[in-house]
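**Student:** What follows is a predicted protein model with its sequence.
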Amino acid sequence: MTVSEHPFERLTPDFVMDAVESRGFRCDCRTLALNSYENRVYQVGIEEGEPLIAKFYRPGRWSDAQILEEHAFALELCDHELPVVAPLIDHTGTTLLHFGDFRFALYPRRGGHAPEFDHGDNLLIMGRLLGRLHRIGATRPFSHRPRLDLDTFGRESVSFIRENFIPAEYHDNYVALTTELLHILDELINAVAPRYIRTHGDCHAGNILWREDAPHLVDLDDARMAPAIQDLWMMLSGKRRRQSLQLSEILEGYSEFLDFSVGELRLIEVLRSLRILHYSAWLGRRWSDPAFPHHFSWFNTPRYWSEHILELREQIAALQEPPLQLP
């Protein structure tokens, strides 16, 4: 490997098929790269069988114990008959596989379409699913996977951007705004004192497949300890009135299986702020991966930082607003 080569550049179609065949399958030479930036994910055709999904983990991101804990959570949810796409268990009883320098997992392929959250019944169904998921997630904590907290998503992200990316002309504004923002977030999190449970962690429309009139959850790669509202707020959209109605539908279904602490509604803008900070740092940390400059060419431009500064100001204003109220 040359100094400039990124590890993922070694994931050629031949390498991917060799990895899959090392587990006893015979590939039919059809491979399709799927949209994934943090890891690399491929659909691989199998002779005399359904295609498989092969997920190759980004080196250095998760430990083996953290990946196995994610897999165990997915399998636990499946054992309780939740519609979650979990990794396959091989003949040795493991889900985390190795080939060359890579760790990977195999999944069954599941079809489906994006959820339509404009329909209240779909939000009710999603609420029931997440209520069931959180009822299981609340039974015990993760031992190895991290928490979604102010340090990892907030302070560390701000420090990384401040030290490595923010242009000089925006430096003072960025420091002032993030200092104020982090202080507000700290006060709100302490005031709410949320309960942390095992969550999907990244429950947005892109990680939900709707098939056979029901949602199926995919990609628990960001599963972590977090407040329950983390798995709910990304399904909300539009003006406050619309979000309140959406939330009411979700919680109607959710509460059939688990009580929801309404105090966590105060955390919606907190979690949105942390996601904004973390996303910017995530792009910066992955900039040496050739896929990122190619697909996110707008990052680290003067326009991006100008809009980011504005977004931080808007978040500070949003945090001053009262939380969403249920109708």
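**Tutor:** Okay, I see it.
**Student:** contacts, neighbours, all on C-alpha from now
**Tutor:** OK.
**Student:** Relative to Ala223, how far out is the residue most central in space within the chain?
**Tutor:** Nearest residue to the geometric centre of the chain (Cα atoms, centre = their mean): Asp202, 3.0 Å. According to Cα to Cα, to the nearest Å, Asp202 and Ala223 sit 7 Å apart.
**Student:** Included below, for side-by-side comparison, is a second structure:
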Amino acid sequence: MNYYQLTPDAIADALMSVGIHVDSGLMALNSYENRVYRFKSDTDGALVAKFYRPQRWSRQQIQEEHDFLFASAKAGVRVAVPIKREQNSIFAYNNMLFAVWPALSGRQLEADNLDQLEAFGEQIARLHQVGERITLNHRPQLTTEDYLLRARAVLQQKAEIPKKLSSAFFKQLDAVIDRASALYHPRQQLAIHCDCHASNVLWNDGPWLLDFDDCRTGPAVQDLWMMLSGSRQEQLIQLDTLLAGYENIREFDSSELALIEPLRAMRIVNYMAWLAARWSDPAFVLNFPWFNTEEYWQQQVGVLAEQLQHLDAAPLSLTSWN
């Protein structure tokens, strides 16, 4: 079975191997790292199947993702847990690993809705209570070595940066890497979602946390800062709302606010490297046609220069705002 050309018949055969029948509605969902499909089963209802990209995660690492979900759901966190067959939640078909979840309905969380932000903050705090208790032995940590230094090596090897822009790009990149690395020193790390932006939160009488594919060990603030947007004043209001919900459940270490801009820098650099590393996948060429163009790399020089300014600015502080 070819991961890059999963046919409806191949998907149906894989699901039938674990007793799940595709009756209607097989539809590819908006996922690039893995192959994800929603469908209807007359016996099991609406389901979502995820076929894991080969060689991205080991079976042990995927199992830790699932164990984190099971522990979180047991603790009352609003997450969907994968379906089990004979006590297994990871299935294999023709050497390809996959899992199946009940499909959730709802709408994307509105990051500018303060009531929703507060409820989201509470759910993240509940998730972090679980994250404090479990240990991810096989999943990586959120580090500058991975998100900045390794990412830089990927960009140097695989990105098609025009020669006339290469010098300026890497000059800005190295300045961002140096500054972010100097600022990123988390005092506490725990199991976190790690990719908690609005598109990974579904609202249905409250927030549901989706897509734990990137879960790993890192600082708590990583699961909060991606909900911040707009002017500094707007971000302070959003942050105050998030933490009001969060601290109903779990204390937040305010020193982690100084990690927001280093974490933003790590995400910016890692995202560029992710696209460069996956550029041989036809789905990426189709869905990101602007990547590797001269205009794109020119924009990234500006993005890195702006991020360097943010790294040099004073971090967000609710103390000074209040």
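**Tutor:** Yep, that arrived. Everything numeric in this text was worked out from a predicted model, so none of it was measured.
**Student:** Any idea what the TM-score comes out to?
**Tutor:** Here the TM-score for the pair of chains, by TM-score structural alignment, normalised by the length of structure 2, is 0.96; 318 aligned residues with a Cα RMSD of 1.3 Å.
**Student:** The residue nearest to the centre of structure 1 pairs with which position in structure 2?
**Tutor:** Structural correspondence for Asp202 of structure 1 with respect to structure 2 (TM-score structural alignment): Asp195.
**Student:** That match - nearest residue in space that isn't next to it in sequence?
**Tutor:** The shortest distance from Asp195 of structure 2 to any non-neighbouring residue, by Cα to Cα, 6 or more residues apart in numbering, is to Asp214 (6.3 Å).
**Student:** hang on, isn't Gln307 of structure 2 packed against Val176?
**Tutor:** Yes. At 7.3 Å, Gln307 of structure 2 counts as touching Val176 under the criterion of Cα atoms under 8 Å.
**Student:** Spit out the residues that contact these two alike.
**Tutor:** Common contacts of Gln307 of structure 2 and Val176 (Cα atoms under 8 Å, 6 or more residues apart in numbering): Ala265.
**Student:** higher neighbour count, those two?
**Tutor:** Val176 (26 against 20; other Cα atoms under 10 Å).
**Student:** and the more buried one, what does it touch?
**Tutor:** Contact analysis of Val176 of structure 2 by Cα under 8 Å, 6+ apart lists Ala265, Leu304, Ala305, Gln307, Leu308, Leu311.
**Student:** after superposition, how close is stretch 61-71 of structure 2 to structure 1?
**Tutor:** When structure 1 is superposed, stretch 61-71 of structure 2 averages 0.3 Å from its matched positions, counting by mean Cα distance after the TM-score superposition for structure 1.
**Student:** which bit of structure 1 covers that stretch?
**Tutor:** Going by TM-score structural alignment: stretch 61-71 of structure 2 matches residues 66-76.
**Student:** Please tell me how far the matching stretch is from the chain's geometric centre.
**Tutor:** Between the centre of stretch 66-76 of structure 1 and the centre of its chain there are 15 Å (Cα atoms, centre = their mean, to the nearest Å).
**Student:** which residues are contacting it?
**Tutor:** So stretch 66-76 of structure 1 is contacted by 84-87, 95-96, 142-145, 220-221, 223 (Cα under 8 Å, 6+ apart).
**Student:** Give the burial count for the aligned partner of the residue nearest to Asp195 of structure 2 in structure 1, as a bare number.
**Tutor:** Matched by TM-score structural alignment, Asp214 of structure 2 corresponds to Asp222 in structure 1. Neighbourhood size, Asp222 of structure 1 [other Cα under 10 Å]: 15.
**Student:** Show me the helices in structure 1, by range?
**Tutor:** In structure 1, the helices defined using DSSP state H lie at 13-21, 64-79, 120-137, 156-164, 168-192, 240-254, 268-285, 291-295, 302-320.
**Student:** among those helices, which is nearest Asn35 of structure 1?
**Tutor:** Asn35 of structure 1 sits nearest to helix 291-295 of all those, at 10.8 Å, using Cα to Cα.
**Student:** Check the mean deviation of that closest one from structure 2.
**Tutor:** Averaged out, helix 291-295 of structure 1 is 0.4 Å away (mean Cα distance after the TM-score superposition for structure 1).
**Student:** Pull up the aligned stretch in structure 2 for that helix.
**Tutor:** Matched against structure 2 by TM-score structural alignment, helix 291-295 of structure 1 falls on residues 283-287.
**Student:** which parts of that stretch are buried?
**Tutor:** Phe284 (16 or more other Cα atoms under 10 Å).
**Student:** rewinding a little: closest to Gln43 of structure 1 out of the helices of structure 1?
**Tutor:** helix 13-21 (9.8 Å).
**Student:** Give me the mean distance between that closest one and structure 2.
**Tutor:** With mean Cα distance after the TM-score superposition for structure 1, helix 13-21 of structure 1 averages 0.8 Å from its match.
**Student:** What helices and strands are in contact with that helix?
**Tutor:** If you count contacts as 3 or more Cα pairs under 8 Å, 6 or more residues apart in numbering; DSSP states H and E, helix 13-21 of structure 1 packs onto strand 27-33.
**Student:** what residues does the strand it packs on touch?
**Tutor:** Contacts for strand 27-33 of structure 1 (Cα under 8 Å, 6+ apart): Pro13, Met17, Val20, Glu21, Arg40, Val41, Tyr42, Gln43, Val44, Gly45, Ile46, Glu47.
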